[in-house]
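Trainee: Attaching a predicted model along with its sequence, questions to come.
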Amino acid sequence: MAYLVLARKWRPQIWEDVVGQHHVTATLRNAIQHDRLAHAYLFAGPRGVGKTSAARILAKALNCEQGPTPTPCNECGNCTEIAAGHSVDVFEIDGASNRGIDEIRNLRENIRYAPAHGKHKIYIIDEVHMLTNEAFNALLKTLEEPPAHVLFIFATTEPHRVPATIVSRCQRFDFHRIRSPDIVRHLRHICDSEKISVDDEALALIARKADGSLRDSQSILDQMISYTEEAITVETVSQALGVIDLDVFFEVTSILLAHDANQMMILIDRAVSKGIDLEEFVSGLTEHFRNLLIASASGRADLLHVSAADQKRYLDAAAQHHQADLLRLIRIITDTSFSLKRDPNPRITLELTLLKMVHLDKTVEIGSLLTALGNLERSGTKPSFSPAGSPENTKPPEKKTTVQGVADQSHARPRDSVPKPEETPPPPEPGLIPVTEIETRWDEVIEAVKKKKITIGSFLNEGVVHRIEGETLEIGFAVSNGFHVDAIMRCHHQVEDVLKHLFGIPLKIRCLKGDFSPPRIMPVTPEEKQAGLNELGKKSPVIQKLIDDFDVEAIE
């Protein structure tokens, strides 16, 4: 007897054999059991997930000599004929090669005749989306009111190409991509039954290569059995299929962390020398960054479709990367994947992309940047920026018991002489506006200042109204906001003009630094972020050079 490939030998024969489609099999079994069958079904889903197999099982369940029954016997003449594909009452039609109106006219003529052996005449049209518009139109009336003994089952991988008039006359079932653990479990069952020695890591790699298709995974396993006479290992699968080992991608991320351009160029040369397809390399690297991002964001290994050993590797590696950095890397490599397809020299494009990643600095939070610049202006020391999400950056600021003040233009005094903020503000002097009214309209003040100078208005958003002392409005800021305070006081006239316009009273302003309660958080527009970044560039040549030479962008 001729050899039968695994995909045909292990084709599902009963509902329990269908892998990963319980929502479909349970519904159809209940419909048969309670005699609630529709006259037409549409099975939609990716290739190799069980659409045609489910159609055959449904045909056996309806035409079984013991049926209709949810559990066909697979022993009677009707069941064996349907399984072999030569039943006179079950017609499997290829929609790609029988797509014209003439074929549909012949079908309409034949459905009038009663079934020869079974209780139903069943038409299974595979790839139904390939039918012409004329063929679909000819099928409409028949599909709407078919004879009682006729059942239509349509299968398609592109349901969006099936006319809505056809879909509305069918019960639609969407077959899902099969999860990698389910594919691995099924392949393990096949290997144990066929006495084939194979590693779990090799099965996981086959499942990942199959991309949710059980039939593809069985075909790959068949190929691996022929490829090696010994046990199937992950190394043999990688070599036979040209799958890039995960060690290569982990090496890429290690080089990125070390900012080692020399090692990156060596790695690219080694990959090209081994004949690795560069598009496959970019696709694998994108998935690698995606796995790192999922591990970093969720802290869960079960969301990664890799082996248990690799899941632990991803969790350990994710701790070395910040999510913002991974998002930037994914954005860069995704843009490269589009340009690589039409580039006449893809190696140069890949080299430039990876070198850009090597020289990409870690994400720095704007708060850390402003604090460091403020310290630089006050003390002249070299700034030190902590990457976003680092322990230094996430540590809460220490409480200060004293208040440092920045003198206004009319009340110059030493910083140490600024009084400590009191818990309860004193009552306002007669003739002045209450401080509560300014607090109530503080958002209005900020918006008015933004219209004069957007950066000063954004800096004011970090402060809180403290009190009114004489003719001076005191605004409180955190100790780390020294840069904000200096910038506001340099433009104090604009703020004072706004206060006079809104409240009708000439008020001076004084900015205090200390342990003040957090301010209200107002939404910051992209224009305000960009304006703040440009303001930083004006104050620091280092920041301006970063803006000019690199893709520096302000993020949350």
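Mentor: That came through fine.

Trainee: Could you use CA atoms for every contact and neighbour count after this?
Mentor: Noted.

Trainee: can you count the residues close to Arg179?
Mentor: 17 (other C-alpha atoms under 10 Å).

Trainee: cool, and Val252?
Mentor: Val252 is flanked by 20 other residues according to other C-alpha under 10 Å.

Trainee: same question, Glu16
Mentor: Using other C-alpha under 10 Å, Glu16 has 12 other residues around it.

Trainee: Which of the helices or strands spans Ala7?
Mentor: Using DSSP states H and E, Ala7 sits in helix 6-9.

Trainee: What are the contacting residues of the host helix or strand of Ser296?
Mentor: Here Ser296, judged by DSSP H and E, is contained in helix 278-298. The contact list for helix 278-298 (C-alpha atoms under 8 Å, 6 or more residues apart in numbering) reads 244, 249, 272, 300-301, 303-304, 314-315, 317-319, 321-323, 326-327, 329-330, 333-334, 336-337, 340-341, 346-347, 350.

Trainee: rerun that using 6 Å as the cut-off
Mentor: Applying C-alpha atoms under 6 Å, 6 or more residues apart in numbering, the external contacts of helix 278-298 come out as Tyr314, Leu315, Ala318.

Trainee: Dump the residues you listed to JSON lines, plus neighbour count and secondary structure.
Mentor: Shown next, in JSON lines, are those (neighbours: other C-alpha atoms under 10 Å; DSSP: H, G, I helix; E, B strand; the rest coil):
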{"residue": "Tyr314", "neighbour count": "24", "secondary structure": "helix"}
{"residue": "Leu315", "neighbour count": "21", "secondary structure": "helix"}
{"residue": "Ala318", "neighbour count": "21", "secondary structure": "helix"}
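
Trainee: another one to put next to it:
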Amino acid sequence: MSFENIYGQNKQIAILKRAIETGRVAHAYLFHGMKGIGKKTTARTFAKAMNCKGENIDSCDKCSSCAKIDRGFHPDVITVEPKGVSIRIQDIRDLQNQMKFKPFEGKKRIFIIVDAEKMNGPSANALLKTLEEPNPSNILILITSRPYQLPATIISRCQKIRFDPIRRNTLASFLENSASLDSKSAWLLAPPSRGSIGNALEMMKRSYLSSKNEVIEKIVDYDNEKDPLVFFTIADCFGENRKTITEKLDTLRDWYRDMLVYKETKDPDILINQDILNITRRFSEKLSGHDILRNIKTINLAYRAIEQNANKQLTLESMMFKLLNT
């Protein structure tokens, strides 16, 4: 993969290409942003571009250097990832020993630390010494979705590049062109993926779209039948897995957001859940703006409680009771 094949990070790619073109590549970079938006892919592509045997700024994806990096066998591109819950000091010491050598085959040695926030205190302190005395033959790339967990002393010694969530149309285009998803499904899957290609691909594997509207459909059934005990049934639809629960809470919150947007604009083209426009229109007319905002707040409180390990069943039942009695 070359720079031109990376979706949704044009500004970030331009910064790196300009650094290569002008010969002003930093000795250390901090790639930060949410998971699944291309930080690790960009780091490997940058390593390929730096060591490519072609004459362009971008990687050619054809030479022996590019091929070795793609297969993970290039001696000048080393990746460190957490073993278990942390990156240990021995991992950093091993990396530092590697940094003593000049490039074996390429122009630069690239060292990539994935989930850098998982360095423990001794590991971070050891790495700081490396950052304070950089070797001109080496480039260090730290990758994190939680930069606030890194020591300020490390952050200040890196050139920071923030990676952005991928826009809906760009993510939908990727899903259609690279993941063989039909255009309608790609457009519907992009919003719950929250701008992350990684999330979208994982949700595809779990057939997320097939059950996306399950909770909303149960709410519609309640509105038609007024069964006083239905909130127990709806709470069961969320399942037990925390990730699945939070995804369904996201979908439910997006639906109420759509109600508010439609109430104010009457524009269906800017709704997230365009596949249930008639239901959204009906409920936006039924509920006041105040009620919709209150329901969004109720969902947010439930979301926070689930993330803090509250009792899932009680939390969801309480939330549904409040939503259905608005």
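Mentor: Looks like it came in fine. These figures come from a predicted structure and were not determined experimentally.

Trainee: if we can go back for a sec, what range in structure 2 does the helix holding Ala7 of structure 1 sit on?
Mentor: With TM-score structural alignment applied, helix 6-9 of structure 1 matches no range in structure 2.

Trainee: next structured bit after that helix?
Mentor: helix 22-33.

Trainee: once aligned to structure 2, how far is that following helix on average?
Mentor: Here the mean offset of helix 22-33 of structure 1 against structure 2 after fitting is 1.1 Å, by mean C-alpha distance after the TM-score superposition for structure 1.

Trainee: so how much does the helix or strand following that helix differ from structure 2 once superposed?
Mentor: Sequence-wise, the next helix or strand downstream of helix 22-33 of structure 1 (DSSP H and E) is strand 40-44. Its match in structure 2 and strand 40-44 of structure 1 itself, once the structures are fitted together, sit a mean 0.6 Å apart by mean C-alpha distance after the TM-score superposition for structure 1.

Trainee: quick one: the helix or strand following strand 40-44 of structure 1 aligns where in structure 2?
Mentor: Using DSSP H and E, the helix or strand that follows strand 40-44 of structure 1 in sequence is helix 51-63. Matched against structure 2 by TM-score structural alignment, helix 51-63 of structure 1 falls on residues 39-51.

Trainee: repeat for stretch 167-174 of structure 1
Mentor: Under TM-score structural alignment, the match for stretch 167-174 of structure 1 is residues 155-162.

Trainee: Which strand or helix spans the residue lying closest to Ser2 of structure 2 once chain neighbours are set aside?
Mentor: Leaving aside its sequence neighbours, Ser2 of structure 2 sits nearest to Ser59 (C-alpha to C-alpha, 6 or more residues apart in numbering; 5.5 Å). In this structure, Ser59 of structure 2 sits in neither a helix nor a strand according to DSSP H and E.

Trainee: Also Gln90 of structure 2?
Mentor: Judged by DSSP H and E, Gln90 of structure 2 forms part of helix 89-98.

Trainee: Name the residues of that helix that are buried.
Mentor: Ile89, Asp91, Ile92, Leu95, Gln96, Gln98 (16 or more other C-alpha atoms under 10 Å).

Trainee: next one: that helix to chain centre, how far?
Mentor: 28 Å (C-alpha atoms, centre = their mean, to the nearest Å).

Trainee: Show residues contacting that helix.
Mentor: Residues outside helix 89-98 of structure 2 that contact it (C-alpha under 6 Å, 6+ apart) are Pro122, Ser123.

Trainee: matching residues in structure 1 for that helix?
Mentor: Going by TM-score structural alignment: helix 89-98 of structure 2 matches residues 101-110.

Trainee: Distance check, Asp223 of structure 2 against Phe238 of structure 2.
Mentor: 19 Å (C-alpha to C-alpha, to the nearest Å).

Trainee: Out of these two, name the residue with the larger neighbour count.
Mentor: The residue with more neighbours, out of Asp223 of structure 2 and Phe238, is Phe238; 21 against 12, by other C-alpha under 10 Å.

Trainee: How many residues are close by the closest residue in space to that one that isn't next to it in sequence?
Mentor: Spatial nearest neighbour of Phe238 of structure 2, chain neighbours left out: Ile245 (5.1 Å); criterion: C-alpha to C-alpha, 6+ apart. By other C-alpha under 10 Å, 20 other residues sit near Ile245 of structure 2.

Trainee: now do Lys209 of structure 1
Mentor: 16.

Trainee: Once you drop chain neighbours, what's closest to it?
Mentor: Ser217 (7.6 Å).

Trainee: how about that neighbour, what's its match in structure 2?
Mentor: In structure 2, Ser217 of structure 1 lands on Ala200 (TM-score structural alignment).

Trainee: which ones are touching Leu151 of structure 1?
Mentor: Residues near Leu151 of structure 1 by C-alpha under 6 Å, 6+ apart: His39, Ala40, Ile122.

Trainee: wait, which of these is closest to Met357 of structure 1?
Mentor: Ala40 (53.7 Å; C-alpha to C-alpha).

Trainee: What is the equivalent residue in structure 2 for that closest one?
Mentor: In structure 2, the residue matched to Ala40 of structure 1 (TM-score structural alignment) is Ala28.

Trainee: looking at it, that match is touching Cys158, isn't it?
Mentor: Yes - Ala28 of structure 2 lies in contact with Cys158 (C-alpha atoms under 6 Å); the separation is 4.9 Å.

Trainee: Could you check which of these two has the larger neighbour count?
Mentor: Ala28 (22 against 18).

Trainee: list the contacts for that one?
Mentor: Ile139, Leu140, Ile141, Cys158.

Trainee: one more time with 7 Å
Mentor: With contact taken as C-alpha atoms under 7 Å, 6 or more residues apart in numbering, Ala28 of structure 2 is in contact with Ile139, Leu140, Ile141, Cys158, Gln159.

Trainee: Checking Phe154 of structure 1 next. Helix, strand or coil?
Mentor: strand (DSSP: H, G, I helix; E, B strand; the rest coil).

Trainee: how near is it to Asp310 of structure 1?
Mentor: Noted for Phe154 of structure 1: a distance of 40 Å to Asp310 of structure 1, by C-alpha to C-alpha.

Trainee: now do Arg47 of structure 1
Mentor: 28 Å.

Trainee: Then Arg172 of structure 1?
Mentor: 38 Å.

Trainee: Leaving out chain neighbours, which residue sits closest to the most centrally placed residue in structure 2?
Mentor: Closest residue to the average C-alpha location of structure 2: Lys35 at 3.1 Å, with C-alpha atoms, centre = their mean. What sits nearest to Lys35 of structure 2 in space, not counting adjacent residues and going by C-alpha to C-alpha, 6+ apart, is Ser145, at 5.8 Å.
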